[in-house]
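In: Kindly generate the corresponding structure for this input.
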Amino acid sequence: MNSITSSAEGAPAQKKFPVSLLSLTVGAFAIGMTEFVIMGLLPNIAEDLSVSISTAGQLITGYALGVAFGAPILTMLTIRLPQKLLLCLLMAIFIAGNAISVFAPNYAILMGARMLTALAHGTFFGAGAVIASNLVRPERRAGAVSIMMAGLTIANIIGVPLGTFVGQHLGWRASFGAIVLMGVLALIGILVFIPRLAKEKQAGLAQQVRSLAQPKLLLFLLIGGLGNAGLFTVFTYITPLLEQVTGFGEHSVTLILVLFGCGVTLGNMVGGKLADWKLMPAILGLLFVICVILTLFTWTVQSPMLSVITIFFWGAAAFAVMPGLQVRIMNLAGAAPALASTSNHSAGNLGNAGGAFIGGLVITHLGITSLPWVGAVLVGVGLVIALASYIAERKAA
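Out: Modelled structure (predicted):
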């Protein structure tokens, strides 16, 4: 990894979390808005562009595929760029993609704009995680990554409801206009606060690909994908689950999802501290806790009070494991931390899509009440793989 020095003093990574991390948090907040706000605007977009709801829904699929497949390619094409310059380029792509969305005259151009924006998503989090982890001392790396990722989680609590409100009252294009402004703020923050990077010799593309192809690293990408699949098997259908099984009304579900977002944000921060304390034990412990919570949710979903409590802790545990997985993958990457970090987000988005697909099959063949335990099984498979890898590593050591 590149070492980071301050432009004035050439000091090593800071002991405390620096203010420059906030510029990455703002960028993550903007990206979180653009990824998720469209879910609340699909009827408006469909009506304005004269397409069906299902066709408009493909804008979400197109974005996920852009992250999953486009981001690693963009990362490999930009491996020789200085990391601060790369972040600025990515935010410029992000701003351009959302600006095109504001003025898109038809569905095809809007889809293209969404896929362009998706390129910045995974690569930004990949490069940003490397920079964030190098802005602090080694024992605080996971905490630094969690602060950057907090922007994504806070976007679900504040940004998405606010963006949906703006879109419903001023038109969906206004929501993308607000996201453009957030992107501009993030770009200014990166230019002003992110320190210059001490340029070191970069590994070649072939070497980076070989680093990424390590069996152990690929296993942890699979673990992250399975974790996301377990999450989205349930979360994709959380609204009908709470309305049809628990008996909540539509307004109550919205408040419960805000509570879930609060749990996500809390878990993200706590997970970073746990990973800095004991990385692999934290990952294994949190995966086990997720399995237990989802299994319990199979029964607590029948009770309004217990289901709300379960959902809060589920959100906290599901996102608490992510900073640790991110750092673990970067540690294993050797010469390709940014590419591995980006690939982690790609694997996660494939898990999102796979989880939504599996959830649909579960509803069709097993019933909607089976979603939680199926999600627990998916996370459990990831836990078994992680545990086997950890045991083998301990024996080898």
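
In: From now on I want contacts and neighbour counts done on CA atoms only, so please keep to that.
Out: OK.

In: Was I right to think residue 189 contacts residue 84?
Out: No. Using Cα atoms under 8 Å, residue 189 is not in contact with residue 84; the gap is 11.3 Å.

In: Looking at the two, which has the bigger crowd around it?
Out: More neighbours surround residue 189 than the other of residue 189 and residue 84, with 21 against 18 (other Cα atoms under 10 Å).

In: so who does the more buried one touch?
Out: Residue 189 is in contact with 20, 22, 23, counting by Cα atoms under 8 Å, 6 or more residues apart in numbering.

In: Following up with a second sequence; could you model it the same way so I can compare the two?
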Amino acid sequence: MLMLCAFAVGTSEFIVVGVLPEVAADLDVTLPTAGLLVTAYAVSVAVGGPVLTVLTGRLPRRSLLIAVMVLALLAASACALAGDYTTLMAARMVAALSQGLFFAVASQVAVAAVPPEKQTAAIAKVVNGVALSTILGIPVGTLVGQNYGWRASFALVAALTLIGLIGVALGAPKVEHEPDAGVRASLFAFGKRTVLLGLLTTILSFTGMITAFTYVAPALRDVTGFSPAWVTGVLLVYGLGTMVGSTIAGRVRPGSIAKVLPIPLIGLTVLLLAQGFLLETKVTAVIAVFVLGAAAFASGPLLHTFLMGQAGSAAGLVASVNISAFNVAAALGPMIGGAVIAGGFGFQWIAAVGAVPTLLGVLVALVISRLVRRGAAPATEPNATTYAHA
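Out: Predicted structure coming up:
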């Protein structure tokens, strides 16, 4: 059920990437301006997610999940009906608020449903909902948008969100809810070096990935020479990569995350440095897009599970802040890519520029690994006792 909801909200976040040129043309804005629809969404999640998590900390989880999905449905419908850029931007920001709160609650419920050794796999399954959105939701939404207009893509998002809402209403179990530790107590978690370094790793590593991914559709058309229909197929390959990456991450025990984490981040950095060359031929471009998805979505569940384990009783708030950190990266990525385009350097240079923050993320991940290896930080599992089935 949580995977189904993650599929809906994941499609809502990134579906605009596949129809970015169509949105820009129809609303009479530049491509970098249209890219700000991704940025604004990310900023809304980054700021609103933790605030809403604190404000709703005492609400029953099942009722909260239903309310979140209702809000997401209303926002998706507003996107489909938007007649101008401002309305679309406002609707996207509301959708972002619902997503930020959803992933905070879903992460806690997921780790509470399984024994400690399977908590990474539980988080990975929720992330697989996002991966599935890239495999099916985004490519199909792109195809729908190219043939019936970009508003039809958001109508598809509304339909997926409605399915998720029905799944929550019918299938969400009642859970006994122990409220979070409170703002003051939770803030102590952010004094831990490993928590701060983990959040920094999320921002740095995903800034590079999203810098490349935001403009991947126009790059595949203008640089590689794919037709619009083939671009949809290549995005499907990207989605397959995300599913493979998150599945692999789910096999890592929480206590081994710090040691394993630098590996996918190094792979992501190498890929970003080489992507400009790989885009020159169709075969290598497809391989590059697959590896981009696999490396990024292998890193995500590892970071999320590790941070929740380090946070103790503040796992809910830290989970929300980590989603915010990801969306800070999602805000920075389009801005960096847009600056590269505005500077006249072309799509081939976007990923190489994005490799710089990702390389810094690798260095921070290595520091985390060293702290855990030397015993300066515990290799703990997320708190699984906060939620229990009634």
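
In: ok so, going back, which of the contacts of residue 189 of structure 1 does structure 2 keep?
Out: Of the contacts of residue 189 of structure 1, the ones still in contact in structure 2 (both residues aligned by TM-score structural alignment, their matches' Cα atoms under 8 Å) are residue 23.

In: Which parts of structure 1 are strands?
Out: Under the criterion DSSP state E, strands of structure 1 are mapped to 3-4, 197-198.

In: between the ones you listed, which one is nearest to residue 317 of structure 1?
Out: strand 3-4 (31.5 Å; Cα to Cα).

In: In structure 2, what range does the closest one match?
Out: Using TM-score structural alignment, strand 3-4 of structure 1 lines up with nothing in structure 2.

In: now the strands of structure 1 in JSON lines, with distance to residue 157 of structure 1 and mean neighbour count?
Out: Below are the strands of structure 1 laid out as JSON lines (distance: least, Cα to Cα, whole Å; neighbours: other Cα atoms under 10 Å):
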{"stretch": "strand 3-4", "distance to residue 157 of structure 1": "32", "mean neighbour count": "19"}
{"stretch": "strand 197-198", "distance to residue 157 of structure 1": "33", "mean neighbour count": "16"}
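
In: Enumerate every residue touching the residue nearest the centre of structure 2.
Out: Per Cα atoms, centre = their mean, the C-alpha nearest to the average position across structure 2 is that of residue 326, at 6.4 Å. By Cα under 8 Å, 6+ apart, the contact list for residue 326 of structure 2 reads 46, 202, 203, 206.

In: Which residue in structure 1 aligns with the last one?
Out: Which is residue 206 of structure 2. Counting by TM-score structural alignment, residue 206 of structure 2 corresponds to residue 228 in structure 1.

In: Pull the contacting residues for its match.
Out: For residue 228 of structure 1, the contact set (Cα under 8 Å, 6+ apart) comprises 348, 349, 351, 352, 355.

In: which among those gets closest to residue 114 of structure 1?
Out: Nearest to residue 114 of structure 1 out of the contacts of residue 228 of structure 1 is residue 349 (Cα to Cα; 14.9 Å).

In: wouldn't the closest one be in contact with residue 66 here?
Out: No. Using Cα under 8 Å as the test, residue 349 of structure 1 is too far from residue 66 to be in contact (9.5 Å).

In: circling back: which residue sits closest to the match of residue 206 of structure 2, ignoring its sequence neighbours?
Out: Nearest residue to residue 228 of structure 1, sequence neighbours excluded (Cα to Cα, 6 or more residues apart in numbering): residue 351, at 5.0 Å.

In: before we move on, the earlier item: go through the contacts of residue 326 of structure 2 and single out the one with the most neighbours.
Out: residue 206 (30 neighbours).
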